[in-house]
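Trainee: based on what follows, work out the 3D shape:
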Amino acid sequence: MELTRGKLGIQVSISGGDDEIGRLAQIFNYASQQLLAYDGETRRLYQNLENGMLETMVLIANVIDSKDSFTHGHSQRVGDWASEIGRELGLPEMDVRHLLYGGLLHDIGKVGVIEPILGKRSALTDEEMDAMRAHPAIGASIIASVGFLKPVLPAVRHHHERWDGAGYPDRIAGEKVPLVARVVAVADTWDALTSHRPYQNAMPTEQALSLIEGLREKAFDPKVVDALASIVRRKRSRGDRLSVADPASPIG
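Mentor: Next up, the predicted model:
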């Protein structure tokens, strides 16, 4: 697939071959060099470069999501929810931006997981589960050499860690899990619960939120869960439809 996107003039072929991870890394390395080369130019130029990088990240997220028809748009939604949670927590805007990037790129390591596993409708075997659980470390290795993505790397590597230490790949617990990863973990789970997946139908908003709240201090950071709950309840009070399982709003 030939891809051209953004103001960085990047053109790269992305396919399912062994070079896929390397090509993705080259995209980030090139854009990183462009940003690092900026010194004393206008703010407008810097903003154009940054916007181009964001467009490229969205493009790569879409490529990753396209490997599984059930996750179309998932990474973009995780980025959006993660950044909303960050604002609800009162984080600085730069940290909020890192949450957006972390959400967009959290599953980039799935380029190293074969498509039959990603789209499997039944329970994974132990061997398949091991392959799936490798994706955070694969993703971290992809972006490790990209300097300006250093604040995002923990979201990629640690978004499957748990508050109680029972997650993966490093089995770290509590606040040892970087905040960016704790936020992306909640956003990732929220979108998974409220979207159709091969192994389960989407849950209505209230059911999904209740499940996540039940995992406070087990899987998730309590303050991150509380921030999500505040956002969800505020949106629901406006009549927003947050899950594909929610009844559609009446027209007119």
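Trainee: alpha carbons only for contacts and neighbour counts from here, please
Mentor: Will do.
Trainee: right, and residue 53 touches residue 31 too?
Mentor: Yes. At 6.6 Å, residue 53 counts as touching residue 31 under the criterion of CA atoms under 8 Å.
Trainee: second chain to compare with the first, below:
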Amino acid sequence: MFKKSTALCILAVATAAIFAACQKQTPQKTSAPSNTASRSAASAVSSSTSSAAASSSASSFPAPESDPLYVKAYGYYAADRYDDAISVCNQALAANPNCFWAYNVKGIATYFANGNSAAASCLNLIDKSTTIDPDYSYGYFNKALIQKGLKDWNDSLANFNKVLALKPGDTWSYYGIATVYADTDQTDQALQYLKLAIDTDPSGVKAQVQDDMNRHFSRLKDDPRFQALVGS
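Mentor: I've put the predicted structure just below:
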């Protein structure tokens, strides 16, 4: 799975304000912690914090710089300081119970802190964000990450595709779909979506693939089509 890197906030003055409050930089945590994962385990499992994914600019979710609390919360989350991120989200929700981004960041931070044992409550939190703003693609992205960690493959694919419907061409949703197919031994589909991801961000995705080689792509590494895609 990929890291907490890109995949995140999403995808006219009034729209700009909402857009900013919903968004975040490209999803970086693209993998999910295991059932017994602690904060350190979750960090290890997540490949999304890699510098390659973090440096990607293609199809990223812009950070809501207009909201200082979001910037602070996401900064803590990106640094794996999950308790601090959750605390800032709680501040935002105390000030505004309809602060949709706070439900989302709180949900994904709680998940990476606690793993699959907390998945149901984390999904409920993120559901609140997309109920308040049904066009908040970063919420669907994080649902897909959690569902991937749970091996709820169909639901994960559905939510990655919701991101793509809202933000066509999103690199890290293509990549997430590729990893789902790779994890379920659907090689042709994995290669199809991996190519789509690479086409949008060649260097970032190829670097992420190297990070995720053993996690997702070990069964593909000897396939000539895979080697041609990633340049190995």
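Trainee: any idea what the TM-score is?
Mentor: Overlay of the two chains. TM-score (TM-score structural alignment, normalised by the length of structure 2): 0.34; 146 aligned residues with a CA RMSD of 6.3 Å.
Trainee: ok so, going back, who has more neighbours out of residue 53 and residue 31 of structure 1?
Mentor: residue 53 (24 against 21; other CA atoms under 10 Å).
Trainee: against residue 101 of structure 1, how distant is the more buried one?
Mentor: For residue 53 of structure 1, the distance to residue 101 of structure 1 equals 10 Å [CA to CA, to the nearest Å].
Trainee: excluding its backbone neighbours, what's nearest residue 156 of structure 2?
Mentor: residue 144 (4.1 Å; CA to CA, 6 or more residues apart in numbering).
Trainee: where along structure 2 do the strands fall?
Mentor: 2-6, 27-30 (DSSP state E).
Trainee: which one, of the ones you listed, ends up nearest to residue 216 of structure 2?
Mentor: strand 2-6 (9.3 Å; CA to CA).
Trainee: that's a strand at residue 12 of structure 1, yeah?
Mentor: Yes. When DSSP: H, G, I helix; E, B strand; the rest coil is applied, residue 12 of structure 1 is found to be in a strand.
Trainee: count of residues packed around it?
Mentor: Residue 12 of structure 1: 15 neighbours (other CA under 10 Å).
Trainee: surely it and residue 3 touch.
Mentor: Yes. In terms of CA under 8 Å, residue 12 of structure 1 counts as a neighbour of residue 3; the distance is 5.6 Å.
Trainee: what strand or helix carries the residue nearest to residue 81 of structure 1 when sequence neighbours are not counted?
Mentor: Of all residues not flanking residue 81 of structure 1 in the chain, residue 187 sits nearest, at 5.6 Å (CA to CA, 6+ apart). Assigned by DSSP states H and E, residue 187 of structure 1 belongs to helix 179-193.
Trainee: mind giving me the packing neighbours of that helix?
Mentor: helix 74-88, helix 93-105, helix 153-158, helix 205-213, helix 222-237 (3 or more CA pairs under 8 Å, 6 or more residues apart in numbering; DSSP states H and E).
Trainee: hmm, back to that, of the strands of structure 2, which is nearest residue 88 of structure 2?
Mentor: Short answer: strand 2-6, nearest of those by CA to CA, at 18.3 Å.
Trainee: how about stretch 85-99 of structure 1: buried residues?
Mentor: Residues 85-89, 95-99 are the ones in stretch 85-99 of structure 1 that count as buried (16 or more other CA atoms under 10 Å).
Trainee: excluding its backbone neighbours, what's nearest residue 225 of structure 2?
Mentor: residue 191 (7.7 Å).
Trainee: that should have said residue 117 of structure 1, apologies.
Mentor: residue 128 (6.6 Å).
Trainee: neighbours around the one you found, how many?
Mentor: 16.
Trainee: that one reaches residue 116, doesn't it?
Mentor: No. Contact between residue 128 of structure 1 and residue 116 fails when scored by CA under 8 Å: they sit 9.7 Å apart.
Trainee: about what we covered before: tell me which of the helices and strands packed on helix 179-193 of structure 1 is the most buried.
Mentor: Looking across those with neighbours counted as mean count of other CA atoms under 10 Å, the highest average goes to helix 153-158: a mean of 27.
Trainee: elements contacting it?
Mentor: helix 93-105, helix 135-143, helix 179-193.
Trainee: distance of residue 226 of structure 2 from residue 205 of structure 2?
Mentor: Counting by CA to CA, the gap from residue 226 of structure 2 to residue 205 of structure 2 is 13 Å.
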